[in-house]
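> Sequence unavailable; structure follows:
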């Protein structure tokens, strides 16, 4: 960067406001790109406007007043050589009243619509001018901004950066071939000429937008692949394939692994045998059988004298893992320890001792696993279930429990769309279980308006009296656990009163673990026919006789959550149904979500639709800090560029390391040093 582009030379208040936008240097200003553009390159006469046009009109204020009926409003009339335009302000300041005084010459920009007195603009942009003031020669960019930083100020600072900051290329010219240069692209986006294609600019489909999207995707791929290579340089225990424990467990199971499970296990086993730490994501749809694969991977570590740990985000899911692991591993003579935040002191002390001594070969728990007082004798494999529910730092803390670096297997029942996997998970190896075990019956999904609740109640009663079991899931209300609990308890009381002939249970996140486990065990034994639950049953609950689920206020839930909940039924041979109760009116987003979940049962299709609806930032969640998020590129629109960047990243890292460093510094700055774990 040139001395003239020293960010500290900007006014201190401006620096503070720019930092609110994440801009800390001149390069940040250059890459703060417009949201949209307005055409202020010519003046339109009042007589030439049409309904809905966005135009710039210049004239003199011939009337201005504040009216108070029916509400306070500032009205002014602007006259040019062809007619008058009414300007209407519903919210205004004294400075605006002064700006709109009779006799002032102004240029106004906004959308024209028909009003009582002819054409009018509501809250137009207003600028004072003199007779003959030239119009701007470029389209006017409109930027994301913050309080205290006007569009005019932001444009001034970005113009300063364009004129003073370094705009040289970071990577070899052969990388871009068919795309314009970096400096040319920035100028085309910050200062587009008046004949630029406004629609293409707004859609971010011009060559300049494509160039910068490609630059950003390259930075992300280079960062991810560099992290991948860095981890491969670390040492890890080489765990030879199992010859005793895995064959013993497989022989004891009442089912055979599916082909997809077998392939995933082979990939994991091969990684565990290497002397660098495995970083593998095991993804598969609801009910695809990831847990048994994780158990078999754990046995490979245990057979070689190492410990394995399984961490889950909720106690109810961790408890499900505990009971499955105990049923599979204890017959093999292996001790399984349990660790959670709600344990009593005695049980916790015993578990900590078993973990520290190495007596516990497998440890199952929640966030409690990475607490400071937890010391493993020889942690060789860390398994993280529902990995997206944990933060980067939390997963790192668990890995740091092992010396040398343990292998890590992450599991997700939320299938990850292909483009997301290629970009945000480019530093991981991925195994996919893409087939369900035989015997699973398709789940019929029905959308039912809340006005037909009585029919749903009758359906639930009939199903339970015929020997089936059902879930009734209560909604998450405004992210409030307290309100959710109240709703669950009220629903529980209502269903008990409505179905005196049925045994109804209740489970929610605030119950003590022993209470939750007792309710779930009773439901598993069919001592309860109907289980009222909050979304704590989203993952991990496996009751084959449960064949009916009702989800209240389904319109409030995300696609992933609806798909996870629906996957709690359909685990046995009985025909299963999921009823989505919704309240009208539906927002357009809720309508689209319900349409997707109604029409598809394929987790990958649903995940792709979810990504399209929400975008990658919201889809991945705030917990994924440390991942270079995309600001310019769009994974759906720019998928060809993503493929191109992915193919090129390894070659650039190998052949042009100093250029890669410069490119990452430009695009990621300090974030380039963060390692996604």
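Thanks, I have it. Quantities reported herein were computed from a predicted structural model and do not represent experimental measurements.
> From here on, just use CA atoms for contacts and neighbour counts.
Will do.
> Please enumerate the strands of the stretch 151-300 of the chain.
Shown for the stretch 151-300 of the chain, the strands assigned by DSSP state E, counting those that start in this stretch span residues 279-284.
> Where is the longest strand in this protein?
Longest strand in the chain, counting residues (DSSP state E): strand 54-67.
> can you list the residues that contact that strand?
Residues from elsewhere that reach strand 54-67 (C-alpha atoms under 8 Å, 6 or more residues apart in numbering): 39-40, 42-46, 49, 72-81, 100-112.
> Please compare the first structure with the one that follows:
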């Protein structure tokens, strides 16, 4: 039978039709038979266990009870009309209530008969009831897929429920579809992997993920499908890395010359940490191999990534090549430019900056100087990828906070040289190991896990609204010592939906507490014109203002060593990663620094965990692991755009061991068979070709 049946459009599934298919496409992204099979249950209900009425508690989840219908009444009229059934077992009495499908209930639920009622109980006026329970006549030997043991529960939407596609409706469709396509579900993994990890075949796994007979069958199916999902991601990433090394030759940086030696020995005002030296050595080795370097540098806030990037760019310059650094915002680009030009003078290398606000005359001059090789290092924003920006001989591209750029944006930089330049990407957002393996599995990863000597841990406190005057007093004390303060708000204007402190109200309150002329306040937010933003920034950087009131636009890129206090309003509304980034704006000088997390009195469970974590640790990697558990991978680094994390069943927090097995297997297979030509790997080769054509591994059949 032709396996292409699994790519059949959804509307051809019996019982769906065009209207239902349309809402399934829009609400769940299900387009084909294969998509429907990969819409996995998110939990299961044990239908083998029966409760007695006197065992029900207010905390009971979904339960099933065997009882007799004692009475059935229609109560109310029109909108309040409902059917109430008195249901009894040997231990007590409860109510079953229906507000919809009343005609069917009235005709099919018969007084005096014994039924199995299934649903979630509620306690009202001392009596337990179940609204809209599932009802089946009690049989001593019931039959029917999914109802004997673990019943699958599927994600649905309100719109789908209007088409009778709630969890029960989806269960029925998938059961019918499985009966239809079972012969067409072919294996995706070679037998040696199934044997090595004791994995069931794909056909059995898909049956048991939807309709397991017992917990062990379900566990085996989940493990198999998680391994498959993660394995194909790793195989694709590692194969891509291998092919890129074969396809893209790289320029050789064989010389450590006058520029880097002079900078290191005469100019660099601090000693590099051992971690920085290790990463520079890794970059040095990469750039001598004759293939394009693709390396990610992870480093916590203040770990010295910029110094490593600068020395890498000087290495390129020493070998006769230009380098560029692209940052996601103008503020960050200008901060990099200021930091680098403070260290480097024109007699060492020529440095320029190009951003969206660069004037036309400046742009023309920069374009000319780039093409004739007069600029050694160009720093900028998205403006660097414009077609008009052409280099004489670009040898190294540094991309900061790279997750903020799309793949196409990054690749435009790579194409600005005949021989692809070496790529160094940096992130100040510590990434959990599992996420780095999945997102950046095709990159070599360096970690700067050591802070420069003399950097003191930032003291973090959590204060509630009732302690605000104490916070203002602390700010005054720090300002009196000559320090400066950041105050960050999550919103610019008042929101009707969110009861948050907002920047405009905050400025009013701060202006009252810190009146002119004794205090000066700068204001920065994303809706300001760049010129105004830069002016306000400079006022604060130069020490002319005492307080910087801002939104999260200052999350990255602001370096003011004299700022010793970071106040974050409504801190419970921020993600852990963002809180950690904001905290990293202080603690950059020799003085003891503080981060004050202000919140309301009512905190969600997650909000409480975030704030407690911030108070407890300054370790960005520990924070990132907790953030991954709380928020999931997509939110941490904005990786939804990458498409690499569209995971159907695997979980990067709980499935770390499976991910490691999958990666190790992919590495071993490619080491032994780099072009996948062995008989046992031909199946994998075929799947990779499908992936290259843009077919998700979840659509591989």
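Alright, I've got the coordinates. The model shown is predicted, which means the values in this text are computed figures rather than measured ones.
> TM-score of the superposed pair?
The TM-score (TM-score structural alignment, normalised by the length of the first structure) is 0.88; 660 aligned residues with a C-alpha RMSD of 3.3 Å.
> Return the mean post-superposition distance for the following helix or strand past the longest strand of the first structure against the second structure.
Of the helices and strands lying after strand 54-67 of the first structure in sequence (DSSP states H and E), the nearest is strand 73-79. Superposing on the second structure places strand 73-79 of the first structure at an average distance of 3.4 Å from its equivalents, by mean C-alpha distance after the TM-score superposition for the first structure.
> Alignment lookup: residue 287 of the second structure to the first structure.
Counting by TM-score structural alignment, residue 287 of the second structure lines up with residue 272 in the first structure.
> Let me see the contact set for whichever residue in the second structure pairs up with residue 429 of the first structure.
Counting by TM-score structural alignment, residue 429 of the first structure lines up with residue 444 in the second structure. Counting by C-alpha under 8 Å, 6+ apart, residue 444 of the second structure touches 294, 295, 296.
> do you know how far residue 444 of the second structure is from residue 436 of the second structure?
Distance, residue 444 of the second structure to residue 436 of the second structure, using C-alpha to C-alpha, to the nearest Å: 10 Å.
> Residue 314 of the second structure maps to what in the first structure?
Using TM-score structural alignment, residue 314 of the second structure lines up with residue 299 in the first structure.
> surely its match meets residue 242?
Yes. Taking contacts as C-alpha atoms under 8 Å, residue 299 of the first structure lies within contact range of residue 242: 7.3 Å.
> Compare these two (neighbour count), which wins?
A side-by-side neighbour count of residue 299 of the first structure and residue 242, using other C-alpha atoms under 10 Å, places residue 299 first with 27 against 18.
> Give the closest residue to residue 617 of the second structure in space, chain neighbours not counted.
Excluding its sequence neighbours, the residue lying closest to residue 617 of the second structure (C-alpha to C-alpha, 6 or more residues apart in numbering) is residue 623, at 7.6 Å.
> In three-state terms, label that neighbour for me.
Three-state secondary structure (criterion: DSSP: H, G, I helix; E, B strand; the rest coil) places residue 623 of the second structure in helix.
> list the contacts for it?
576, 577, 580, 613, 614, 617 are the contacts of residue 623 of the second structure under C-alpha under 8 Å, 6+ apart.
> One more pass at 10 Å, please.
429-432, 576-577, 579-580, 610, 613-614, 616-617 (C-alpha atoms under 10 Å, 6 or more residues apart in numbering).
> Over to residue 597 of the second structure?
460-464, 471, 566-572, 579, 583, 611, 614-615 are the contacts of residue 597 of the second structure under C-alpha under 10 Å, 6+ apart.
> mind listing which of those are in strands?
Using DSSP E, the contacts of residue 597 of the second structure in strands are 460, 461, 462, 463, 464, 566, 567, 568.
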